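> build the 3D model from these lines:
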Amino acid sequence: MNLPARIPETERPRERLASQGACALHDSELLALILRTGVPGANALELARALMLRYGGLRGALAAPLPELRQVHGMGTAKACSLAAVLELARRAHIEPLRSRDLMSHPDAVRSYCIAALGHLEIELCMALFLDQRLHLIECCELARGTLNQAAIYPREVVREALRHHAAALILAHNHPSGAAQPSAADLALTRQLKQALALVDVRLVDHLIVARDQAVSLAERGQL
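Next comes the predicted model:
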């Protein structure tokens, strides 16, 4: 990993992980293992620390947009893709248990997944969890992404995706990068329009979750669906 010679071999991240386990490592050390190599003037550990400082911590570094990461000094395409792959693997591992559950009976699991997927984003993104007749997950898909405070969602496009996935129901989720999880008038209007559009093709809107950082508001639980 191009670590400086002054660090004893037993104190290097890879050796510490092998002897003490991953839990013993700091975030920057784990990130350095993913980056693998540094650049002239900075080893992998220093590069990892700089990346975390730039993006406000581990979560921000892993969630940074791929095109932006590629432009960071010392990163490049290979390192940026490695970080993106780690984040996607974590997302898939998180969602895997949902595929064998009745999601109506496990609202906390759905909420947890949506927070993990959307809570860290700096732009607004809308996604849908498409469900079968048993309310088991078929697929989770991104529907739209936008600016800091807006992502354009069109009911006809959601209906088309629901039909393409042969869904019997769906859960809509989007984030508020501002940090306020309260539904806006536009959120409520979209929910009504989408519910009506889906009903025309016998697809049920189970819930609409609004995510803001580490919290999620369920419109179904609030009686606003």
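> switch to C-alpha atoms for all contacts and neighbour counts from now on
Fine.
> now stretch 55-73: buried residues?
By neighbour count with 16 or more other CA atoms under 10 Å, stretch 55-73 contains the buried residues Leu58, Gly60, Ala61, Leu62, Ala63, Ala64, Leu66, Leu69, Arg70.
> I'd like the structure of this one too, to check against the first:
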Amino acid sequence: MKILDWPLEERPREKLLQKGVASLSDAELLAIFLRVGVQGCSAVDMARQLLNEFGSLTALFGASQAQLSEMKGMGAAKYAQLQAVLEMSRRALAEELEMKPAIASPADAQRYLTLRLGSLSYESIVGVFLDTQNRVLSIEELARGTLNQSHLYPREVARKALLLNAAGLILAHNHPSGVLTPSQSDHQLTAALKQALASLEIRLLDHIVVGGNKSLSFAESGWL
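Predicted coordinates for the structure are as follows:
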């Protein structure tokens, strides 16, 4: 059955307008993005198939063009649209973070960092540099690859913090496996970075590990 044949209040777009975006399921939200399905398959059915195939919205956003193109009705244009939606969301959250008077809690940064890192297929290490009032000075990718001292040197991070005149830093990296448990290397480098920054009177405020659409805060876990 086509979506146009559904009762008006059950159609995703009309449901959004009447009840708000939070009332929609992941499949309904994705169906609005898709707009149309393929022969014999409505946009909602197609959205459900995509979510079943990839497991989650996060995994879907992280799929490669080749992976997505294997699904009927999902070609280069749809891949480009998905990536554009994801990047707009990242930039909007980054702007929100930078415009905040201050970052008052780990949750303020976690939303943005989870969106930025959660769908990546490779490990990325990001630093959020803050001034004395915990306002964002810069958000930068510091390295790619496994979080250890062969990829990220505490002295280089400290040098960047000095150049920015930063008073604090929130470190974040992702685990593409989705597992949030920090490794021994995660803990070791966190301790080394905290020590390097402390010698310059710069605080390491948090280290956030992202796995899929979830995150773990070192500060909230009592590890800093």
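> mind checking how far Ala212 of the first structure is from Leu89 of the first structure?
Remark: distance between Ala212 of the first structure and Leu89 of the first structure (CA to CA, to the nearest Å) = 22 Å.
> rewinding a little: show me which of the buried residues of stretch 55-73 of the first structure is closest to Cys141 of the first structure.
Ala63 (17.3 Å; CA to CA).
> quick one: residues contacting the closest one.
Counting by CA atoms under 8 Å, 6 or more residues apart in numbering, Ala63 of the first structure makes contact with Ala84, Leu87, His120, Leu121.
> was I right about His212 of the first structure contacting Asn175?
Let me fix one detail, which is that residue 212 of the first structure is Ala and not His. Yes - applying CA atoms under 8 Å, one finds Ala212 of the first structure in contact with Asn175, separated by 5.7 Å.
> what is in contact with these two at once?
Leu118, Gly119, Ala181.
> who's in contact with the longest helix along the first structure?
The residue-count maximum for a helix in the first structure (DSSP state H) belongs to helix 76-95. Residues from elsewhere that reach helix 76-95 of the first structure, judged by CA under 8 Å, 6+ apart: Ile34, Leu35, Leu62, Ala63, Leu66, Leu69, Arg70, Tyr113, Ala116, Ala117.
> and the furthest pair within these?
Farthest pair in the contacts of helix 76-95 of the first structure (CA to CA) is Arg70 and Tyr113. Separation: 27.1 Å.
> which of Ala212 and Asn175 of the first structure has more neighbours?
Asn175 (33 against 23; other CA atoms under 10 Å).
> not counting sequence-adjacent ones, nearest residue to that one?
The spatially closest residue to Asn175 of the first structure, leaving aside those adjacent along the chain, is Val211, at 4.4 Å (CA to CA, 6 or more residues apart in numbering).
> ok but that neighbour is inside a helix, no?
No - looking at Val211 of the first structure with DSSP: H, G, I helix; E, B strand; the rest coil, it is strand, so not inside a helix.
> and Ser89 of the second structure, how many neighbours?
Neighbour count of Ser89 of the second structure, defined by other CA under 10 Å: 15.
> now do the helices in the second structure.
12-19, 26-34, 43-54, 57-61, 65-69, 76-99, 106-117, 154-163, 184-198.
> could you give the angle of the first one to helix 43-54?
For the pair helix 12-19 of the second structure and helix 43-54, the angle between their directions (axes from the mean of the first three to the mean of the last three CA atoms, to 10 degrees) equals 100 degrees.
> what about helix 12-19 of the second structure, distance to the chain center?
With CA atoms, centre = their mean, to the nearest Å as the basis, helix 12-19 of the second structure stands 26 Å off its chain's centre.
> and the angle from that helix to helix 26-34?
Angle of helix 12-19 of the second structure versus helix 26-34, following the same axes, to 10 degrees, is 110 degrees.
> how big's the offset between helix 12-19 of the second structure and the first structure?
Here the mean offset of helix 12-19 of the second structure against the first structure after fitting is 3.6 Å, by mean CA distance after the TM-score superposition for the first structure.
> how about that helix: buried residues?
Pro12, Arg13, Lys15, Leu16.
> what packs against that helix?
helix 26-34 (3 or more CA pairs under 8 Å, 6 or more residues apart in numbering; DSSP states H and E).
> state the distance from the residue nearest the centre of the first structure to Leu69 of the first structure.
Nearest to the geometric centre of the first structure sits Ala117, at 2.3 Å (CA atoms, centre = their mean). From Ala117 of the first structure across to Leu69 of the first structure, the span is 19 Å (CA to CA).
> okay, now the nearest residue to the residue nearest to the centre of the first structure once chain neighbours are set aside: neighbour count?
Take Ala117 of the first structure and drop its neighbours on the chain: the residue closest to it by CA to CA, 6+ apart is Arg91, 6.9 Å away. Per other CA under 10 Å, the neighbour tally for Arg91 of the first structure reads 15.
> and Arg91 of the first structure, how far from Ala80 of the first structure?
17 Å.
> please name the residues that touch the residue nearest to Asn175 of the first structure.
Cys114, Ile115, Leu118, Gly119, Ala173, His174, Asn175, His176, Ala181, Val217.
> repeat that for 7 Å
Val211 of the first structure makes contacts with Ile115, Leu118, Gly119, His174, Asn175, His176, Ala181, Val217, as judged by CA atoms under 7 Å, 6 or more residues apart in numbering.
> gap between the second one and Pro65 of the first structure?
What it means is Leu118 of the first structure. Leu118 of the first structure is 13 Å from Pro65 of the first structure, by CA to CA.
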